[in-house]
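Asker: Let's see this in three dimensions:
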Amino acid sequence: MELIQENPDLSAYLVADEVIDHHHPLVRDTAARLARDAQDSYAYARLAFEFVRDAITHSQDADDPRVTWRASDVLAQGTGICHAKAHALAALLRAEDIPTALCYQRFAHDEGDGHVLHGLVAVRFGGAWHRQDPRGNKPGVDARFSLDGERLAFRPDPGAGELDYPGLHAAPHAAVLGALRAAPDRSRLWKTLPAAL
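Answerer: Purely as a prediction, here's the structure:
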């Protein structure tokens, strides 16, 4: 799949904002700790991906009712859904000057009714964008960091109305962020996440 940049200026994919707050001390400290064990930016990106995938629980898998959306809060609370984990990974990567975009996929809703957006990231290496999914592994899900072919958590089934959105977003989609901010808990969030971009 060819990914499409919403902004041709790569500096847009390095910005710190209210959501991808890589200027926050906790994000900076976490990035510095991970960077100590990395020989280069590729190794750092892999370590940051594995940290978010493995050390930050997916709140549905953990049956955690908390809703996080700001990267620093995801790191502080150690939980979040796919979108929140994507925000945290984007912040850690941008903290080390690795251009990172947010990406979306559309899947059948877990509760069997309609569709829901899934969030992941794309990193820029070697003049190309590479999607990565830090959602968190579980039985049947084996996402890996890879610049040589995608190793994502899920593959869309077009017959079920599922799809990959090709857009690369410098900031979270407004509908996704609105649902995250408004939800008092994860069970309510599950009913309000958007079904499409």
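Asker: Please count neighbours and contacts with C-alpha atoms only from this point.
Answerer: Fine.
Asker: any chance you could map the strands in the protein?
Answerer: Secondary structure of the chain (DSSP state E): strands located at 4-5, 57-58, 79-80, 100-108, 115-125, 128-132, 163-164, 167-168.
Asker: Let's compare: structure for the following, please.
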Amino acid sequence: MTQNFLLATDMIDFHHMAIQHKAQQLFTAAMNDVEKTSVAYAFVRDEIPHSFDCNARVITAKASDVLIHQTGICHAKANLLAALLRSQAIPSGFCFQHLTLADDDSLGYCVHAYNAVYLKNRWIRLDARGNKAGVEAQFSLTEPILAFPNRLEYDEYDWPGIYTNPHQPTMQMLEKAGCLQDIIDNIPDTLHEKPDLLG
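Answerer: Model (predicted):
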């Protein structure tokens, strides 16, 4: 059931030396999977600034680039967290939300990404978007504490299920983008793929 959530891919390139080196820094042999996940989550959430929070000049997508350049949007940061965890044989996937691109719907909507991680025989959801005022995601083994709760006054909702891979249209957009404005102008707002798991 979880084997595909352990694979290295072009975007989740955990065999890259930068990720292998960071894994050696973050994890010890004495740590269990919950401890490793908590440490990796805190690192990606707090030490890798979201591209819009730091006005990034470089746009990243694949996990190794996020680590090397120390920035990424939610999708890219989710790639890095998945790569760090898969490097430790911890099954990791992706979940998606339909959210406003701005605080309101004046700029339209986007696909937001966060992670699902298989721990203690169940999937938990973790959002490493990066905390700021009004955005406070947390590590929890029980109820997900995500960066952006869906708001009834807007067309915000979760796409059901867990995906093995990142959202390909967003990955393609990020690889073409040259600046943050390109992301604002071109980030996808819909999801057509079917989930790999319905959990």
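Asker: Next, the TM-score between them, please.
Answerer: Scored against TM-score structural alignment, normalised by the length of the first structure, the superposed chains reach a TM-score of 0.92; 189 aligned residues with a C-alpha RMSD of 1.3 Å.
Asker: ranking the strands of the first structure by burial, who's on top?
Answerer: strand 79-80 (a mean of 28; mean count of other C-alpha atoms under 10 Å).
Asker: so who does the aligned residue in the first structure for residue 155 of the second structure touch?
Answerer: For residue 155 of the second structure, the aligned residue in the first structure is residue 161 (criterion: TM-score structural alignment). Contacts for residue 161 of the first structure (C-alpha atoms under 8 Å, 6 or more residues apart in numbering) come out as 106, 107, 108.
Asker: how far away is the second one from residue 97 of the first structure?
Answerer: Think residue 107 of the first structure. Per C-alpha to C-alpha, to the nearest Å, residue 107 of the first structure is found 31 Å from residue 97 of the first structure.
Asker: ditto for residue 116 of the first structure
Answerer: 31 Å.
Asker: swap in residue 164 of the first structure?
Answerer: 26 Å.
Asker: now the farthest one out in the second structure, which residue is it?
Answerer: For the second structure, the largest distance from the centre (C-alpha atoms, centre = their mean) belongs to residue 30, which lies 26.0 Å off.
Asker: Which residue in the second structure aligns with residue 90 of the first structure?
Answerer: Match for residue 90 of the first structure (TM-score structural alignment): residue 82.
Asker: for residue 179 of the second structure, what are its contacts?
Answerer: Per C-alpha under 8 Å, 6+ apart, neighbours of residue 179 of the second structure: 57, 58, 59.
Asker: Residue 39 of the second structure: which of these is nearest?
Answerer: Nearest to residue 39 of the second structure out of the contacts of residue 179 of the second structure is residue 59 (C-alpha to C-alpha; 24.8 Å).
Asker: To which residue of the first structure is that closest one aligned?
Answerer: Following TM-score structural alignment, the counterpart assigned to residue 59 of the second structure within the first structure is residue 67.
Asker: Same question for residue 166 of the second structure.
Answerer: Per TM-score structural alignment, the equivalent position to residue 166 of the second structure in the first structure is residue 172.
Asker: For residue 108 of the first structure, see how far away the nearest residue to that match once chain neighbours are set aside is.
Answerer: Closest residue to residue 172 of the first structure apart from its sequence neighbours, by C-alpha to C-alpha, 6 or more residues apart in numbering: residue 102 at 6.6 Å. As defined by C-alpha to C-alpha, residue 102 of the first structure lies at a distance of 20 Å from residue 108 of the first structure.
Asker: And residue 53 of the first structure, what's its match in the second structure?
Answerer: Here residue 53 of the first structure is matched to residue 45 in the second structure, going by TM-score structural alignment.
Asker: Let me know how buried that match is, in neighbour terms.
Answerer: By the criterion of other C-alpha atoms under 10 Å, residue 45 of the second structure has 23 neighbours.
Asker: Kindly report the same for residue 138 of the first structure.
Answerer: Residues lying near residue 138 of the first structure (other C-alpha under 10 Å) number 11.
Asker: what's the answer for the one 10 residues further on, then?
Answerer: By the measure other C-alpha under 10 Å, the count of residues near residue 148 of the first structure is 7.
Asker: for residue 152 of the second structure, same thing?
Answerer: 8.
Asker: next one: residue 186 of the first structure
Answerer: Neighbour count for residue 186 of the first structure, taken as other C-alpha under 10 Å: 20.
Asker: For the nearest residue to it once chain neighbours are set aside, give its distance to residue 45 of the first structure.
Answerer: Counting by C-alpha to C-alpha, 6+ apart, residue 186 of the first structure lies nearest to residue 65, which is 4.9 Å off, once chain neighbours are set aside. As judged by C-alpha to C-alpha, residue 65 of the first structure and residue 45 of the first structure stand 29 Å apart.
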